[in-house]
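Participant: Predicted model follows, preceded by the sequence.
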Amino acid sequence: MPSDRPRVLYVTDLAYPARGRRYGDEDVFLTSRLRTHFDLALCHPKDAAALLGSFDAVVVRNSGPVMEYREEYEAFRARATATGTPVYNPLTGSGDMAGKQYLLDLTAAGHPVIPTVDRAEDLHRLPPAERYVVKPRLGADSIGLRVVPPEEVPALVDGTVLVQPHIDFAYEVSFYFVDDAFQYALYAPDPDRRWQLTPYEPSRTDLEFARRFIDWNTLRHGIQRVDACRAPDGGLLLVELEDLNPYLSLDALDEARREAFVSAMTASLRRFLGAG
């Protein structure tokens, strides 16, 4: 007998070798909970375009860096747009979903972000530093990232990379949101161990910092992660606004917070699909 529950295609790369993270474990856990509310099937991101026509919606989760399957991803976006299939997160994000241009835009607008330029003639706009970070405009997961001395930077600026001063930060902290609602924060006390995370209790100022980027992105539905670093002056600077497939580090939460996140995501997805 046909089900009247929404049919959801859940996109994940269970076997992606993520450094310090277990994509498969997180998505097995999440789908075990979501199956209570949706008819759900998993697929690899390279198969999503071919399969989405049989589902009411697509949920993109731990699908890995798009740069490793760019052609298939563009085909997926085109097919979803042409068929009107809802995609969660919606494909209108202005953060990492659209590349790294937002770092340039936020820098130009004076937001608290690590200063970023992409042209040799703009290098003078960056604060002096002993080292600089050079990374691909379409990069992810630190792929292609280089830390170089100042004299090497001009030769590397070819239109395909971004340049930032290397910040000697105290720690990195991530803020996790469902729709526009804050869920939890985690931080890495040791800067050299980015994915060894522990719960973080943000101050009101911390939350105001994170929320300004959620408000800027204007995604009404979906999961976003605001990554920041604690700069030497004590303030926070944006490192990344992940709005495509942010890893959630649910294994770093206690059971109560983990289940609260699942409830928030489920409710968000049901609202998104008009299912209550």
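Facilitator: Looks like it came in fine.

Participant: okay, CA-based contacts and neighbour counts for the rest of this
Facilitator: Fine.

Participant: can I assume residue 264 sits in a helix?
Facilitator: Yes - according to DSSP: H, G, I helix; E, B strand; the rest coil, residue 264 belongs to a helix.

Participant: In space, what's closest to it - neighbours in sequence excluded?
Facilitator: Leaving aside its chain neighbours, residue 264 sits nearest to residue 178 (6.7 Å; criterion: CA to CA, 6 or more residues apart in numbering).

Participant: Against that first model, consider the following:
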Amino acid sequence: MPARPRLLYVTDLAYPARGRRYGDEDILLTSRMRAHFDLALCHPRDAAALMDAFDAVVVRNSGPVLGYAREYEEFRTRALAAGTPVYNPLTGKADMAGKQYLLDLSAAGYPVIPTVGRAEDLHLLPAAERYVVKPRLGADSLGLRTVPAGQVAALATGDVLIQPRVDFAYEVSFYFVDDDFQYALHAPDPGRRWELTPYPATAADLEFARRFVDWNDLGHGIQRVDACRAPDGGLLLVELEDLNPYLSLDALPEEARDAFCTAFTASLSRFVRGALSPA
């Protein structure tokens, strides 16, 4: 293994994310990583062409895959064929693989917003005046619609997910590095998803979040468990981000931000060392 592994850091610094600054976050992270790795940054469209010159690839704020689906599939195919270490590993079962996991977890009885994908299954959902319809391969709210109950059956074409619209109190996100909880942030105003403040997670909150991290069994990497506080006071999963979760590090106090950067760098070092060490 080289003394300073060479990492290709994949990010779309200019992606116009609503309420988020991808570029600022990745500049912060890479500034901390340079003490341990030799780094180069590239756009996700260029990752497949450049990756062979590096020891490992780190996928961070690369934006919705829908915007570069062909290039991403080429990257995945080449990385898997060559055995290139990719962080997060390409074995994720959640958003990395689309939205099917919401159907699977809902059917298995996990605390997820009830979700179906076919018109004949609509009776399995709680009755609601309005429903949320989202593409199975959607991201960042692309293609998401809220429709009256009378229109939902016509939209259940098999390539969408359908959920009752939940009047939740707020959204909260739990951030993990490997299997270790790092911090939680919440959006007190449901209408302002990315106006986040630190959230004091309870033991019950963390038990909820860990169920999904354990289910995904990723081993290494960053995961964000997005949930909403339902009218009955319980938490329901909204999304499990295991591909390129935005971290909202700017919402953290400096000490917590430093602690996350330390945990992330240590995890990445262990991952790369393990991947490059002779068997």
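Facilitator: Happy to help now that I have it. The model shown is predicted, which means the values in this text are computed figures rather than measured ones.

Participant: Now do the residue nearest to residue 264 of structure 1 against residue 105 of structure 1, distance only.
Facilitator: Counting by CA to CA, to the nearest Å, the gap from residue 178 of structure 1 to residue 105 of structure 1 is 24 Å.

Participant: Please say which of the two ends up with more neighbours.
Facilitator: Neighbours per residue (other CA atoms under 10 Å) separate residue 178 of structure 1 from residue 105, with residue 178 holding more: 23 against 13.

Participant: Which residues are in contact with the residue mapped onto that one from structure 2?
Facilitator: Under the alignment (TM-score structural alignment), residue 178 of structure 1 pairs with residue 177 in structure 2. With contact set as CA atoms under 8 Å, 6 or more residues apart in numbering, residue 177 of structure 2 has these partners: 220-223, 263-264, 267.

Participant: Please report which of those residues has the highest neighbour count.
Facilitator: That'd be residue 223 among the contacts of residue 177 of structure 2, by other CA under 10 Å, with 30 neighbours.

Participant: mind listing the strands for structure 2?
Facilitator: 6-10, 38-42, 56-59, 86-87, 116-118, 130-135, 145-148, 157-164, 171-177, 180-187, 197-198, 222-229, 235-241 (DSSP state E).

Participant: Have a look at how far, on average, the last one is from structure 1.
Facilitator: This points to strand 235-241 of structure 2. Comparison of strand 235-241 of structure 2 with structure 1 after fitting gives an average deviation of 0.1 Å (mean CA distance after the TM-score superposition for structure 1).

Participant: And the contacts of that strand?
Facilitator: 94-96, 102, 111-113, 205, 208, 212, 223-230.

Participant: Let's see that with 7 Å instead.
Facilitator: 94-95, 111-113, 223-230 (CA atoms under 7 Å, 6 or more residues apart in numbering).

Participant: coming back round to it: would CSV of the strands of structure 2 with distance to residue 48 of structure 2 be doable?
Facilitator: What follows is these, written out as CSV (distance: least, CA to CA, whole Å):
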stretch, distance to residue 48 of structure 2
strand 6-10, 10
strand 38-42, 10
strand 56-59, 10
strand 86-87, 12
strand 116-118, 33
strand 130-135, 26
strand 145-148, 33
strand 157-164, 28
strand 171-177, 25
strand 180-187, 30
strand 197-198, 37
strand 222-229, 22
strand 235-241, 22
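
Participant: Surely residue 93 of structure 1 is in contact with residue 243?
Facilitator: Yes - taking contacts as CA atoms under 7 Å, residue 93 of structure 1 lies within contact range of residue 243: 6.3 Å.
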